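J.: Next input, structure requested:
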Amino acid sequence: MPAVRKVSKEQIIDAAVEVLRDDGFSAINARSVAKKLGCSTQPIYFSFKNMDELKAALTQRAIELHTQRVRDSLCAHEGSDSRYSSYGMGFVKFAAEEKQLFRWLYLEGEQPGAYQSDVLMQEVIGVIVDEFGYAEDVARRFHQDMIYFTYGLAILANTDHLHLTETELREAFRREFRALIAIYGKPAKLPEFAVKAGVAL
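T.: Here you go, the predicted structure:
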């Protein structure tokens, strides 16, 4: 018998991500992943007990990719925008640019233990407290309401029904922020960039 090609666990997960990106979650199976790797299915079952285990690893990788995309957005706008609005923009851009990964995590995923948590929840709550001076319990409720708005934009972007420029998207988040201020009260402080520039959030 020919020797089984050595394929690492990371390579298998990478291949599964590519299958997901190309063809969606329904295409994830041992044969499609093996074809992407250019090998038989044997290496997959050497590294993973079954497809559920591989799908769980795929879910974790998708979460990591999503988290990194949001963190990149936070860093990209640091000093020139609210970190909190940058979080929302990163979320929507991920939905638009990584359509299948977003659907896997939030819309159609059939992975074991569907992922339903907000990315970077505690970090984002901390940003609201730090940037705007809200108490943590208020920040949590404020963010929960903002999530409904953000998910709506993300789903529209994911399904190609949202066509906003970056400036228009940022302004949409600012309008929603102002609407929520009417409910939760004026923030005790504004980000330093907003104070200097006289930006109305």
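J.: drop to CA atoms for contacts and neighbour counts, all remaining ones
T.: OK.
J.: can you pull out the strands in this structure?
T.: Taking DSSP state E as the criterion, the chain carries no strands.
J.: another one to check against the first:
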Amino acid sequence: MPSTPKISKETLLKKALDILEREGYEAVTIKRLAQETGCSTQPISWQFGGMEKLREALGDYALAEALRVTEADADGTAMERFARSGERYLELAINRPRLFCFVYLGGSGKRISGGLTDLTLCGHDETLLGAIAQEAGISPEDAGRLVETMVIYNHGMACMVAAGLVRESRETAFRMLRRAGAAFLISLGVSRERAHALSGVEEDA
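T.: Sure, this is the predicted structure:
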């Protein structure tokens, strides 16, 4: 009995994600994947056991890819790390809108464990809130409000960008995000000069 041709799951999932990002989720089928990889449908069915399992594996793969490209830095101040996490999340929506929608707007059927809490902490543990509070001179409770508010604002902007409702440049979108952060810090009693410095807003912007 001839052996089943071996094509790795990684190769197939990478190609499936390529199809999704070019043509949309509905284009991802075993037949289409076979065409893209230059093989028959047999090795794909052998690897995944059918379309349902392929979709499930693609959901996991896409989520891992989205988390990889938005992973927070370990270097810099807490505010800098948090800001970069937000910018990377927004950049995912700008550069890879179909991946963003698939993962974060329910297309994959996956859920980030912890929901808003995990997004809020951006890969850090809860000491991030204490560090932000200390840097900004606000209470940990206000730091939590700041982070939650910015996550919601950031997610809303990213959704509009991914849906094509907002067509700002990367630089303009980042500037809007930084200004929103500064405005909320000011509402918490941080001086305008300090809020702009913490958020990376130019004073003459």
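J.: Next up, the contacts around the residue positioned nearest the centre of the first structure.
T.: By Cα atoms, centre = their mean, the first structure has its centre lying nearest to residue 66, at 3.6 Å. Shown in contact with residue 66 of the first structure (Cα atoms under 8 Å, 6 or more residues apart in numbering): 91, 94, 119.
J.: overlap between those residues and the second structure?
T.: Among the contacts of residue 66 of the first structure, the ones whose aligned partners also touch in the second structure (both residues aligned by TM-score structural alignment, their matches' Cα atoms under 8 Å) are residue 94.
J.: Out of the contacts of residue 66 of the first structure, flag the one nearest to residue 175 of the first structure.
T.: Using Cα to Cα, residue 91 is the member of the contacts of residue 66 of the first structure that lies nearest residue 175 of the first structure, at 17.2 Å.
J.: what's the counterpart of that closest one in the second structure?
T.: Aligned counterpart of residue 91 of the first structure in the second structure: residue 89 (TM-score structural alignment).
J.: pretty sure its match contacts residue 158?
T.: Yes. Counting by Cα atoms under 8 Å, residue 89 of the second structure touches residue 158, with 7.4 Å between them.
J.: The two: which has the busier surroundings?
T.: When neighbours are counted by other Cα atoms under 10 Å, residue 89 of the second structure and residue 158 differ, and residue 158 comes out ahead with 27 against 24.
J.: dump the residue contacts of that one.
T.: 89, 90, 93, 94.
J.: And it, what's its match in the first structure?
T.: So residue 158 of the second structure corresponds to residue 154, using TM-score structural alignment.
J.: By neighbour count, which of the contacts of residue 158 of the second structure wins?
T.: residue 90 (27 neighbours).
J.: Hmm, residue 154 and that residue touching each other?
T.: Yes. With contact defined as Cα under 8 Å, residue 90 of the second structure reaches residue 154; the gap is 6.9 Å.
J.: count of neighbours near the closest residue to the match of residue 91 of the first structure other than its chain neighbours?
T.: The shortest distance from residue 89 of the second structure to any non-neighbouring residue, by Cα to Cα, 6 or more residues apart in numbering, is to residue 70 (5.5 Å). When neighbours are defined as other Cα under 10 Å, residue 70 of the second structure has 19 of them.
J.: ok, now residue 128 of the second structure?
T.: 23.
J.: what's near enough to touch it?
T.: 78, 121.
J.: Distance of it relative to residue 175 of the second structure?
T.: Distance, residue 128 of the second structure to residue 175 of the second structure, by Cα to Cα, to the nearest Å: 23 Å.
J.: before we move on, the earlier item: quick check: the match of residue 158 of the second structure vs residue 174 of the first structure, distance?
T.: From residue 154 of the first structure to residue 174 of the first structure the distance is 16 Å (Cα to Cα).
J.: And residue 65 of the first structure, by the same measure?
T.: Taking Cα to Cα, one finds residue 65 of the first structure at 26 Å from residue 174 of the first structure.
J.: Tell me which residue of the first structure lines up with residue 100 of the second structure.
T.: In the first structure, residue 100 of the second structure lands on residue 102 (TM-score structural alignment).
J.: Tell me which residues touch that match, please.
T.: 94, 95, 158.
J.: Check residue 19 of the first structure too.
T.: Contact analysis of residue 19 of the first structure by Cα under 8 Å, 6+ apart lists 27, 28, 32, 33, 36.
J.: Could you dump those into JSON lines with distance to residue 166 of the first structure added?
T.: Output for the contacts of residue 19 of the first structure, formatted as JSON lines (distance: Cα to Cα, whole Å):
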{"residue": "27", "distance to residue 166 of the first structure": "33"}
{"residue": "28", "distance to residue 166 of the first structure": "33"}
{"residue": "32", "distance to residue 166 of the first structure": "36"}
{"residue": "33", "distance to residue 166 of the first structure": "36"}
{"residue": "36", "distance to residue 166 of the first structure": "35"}
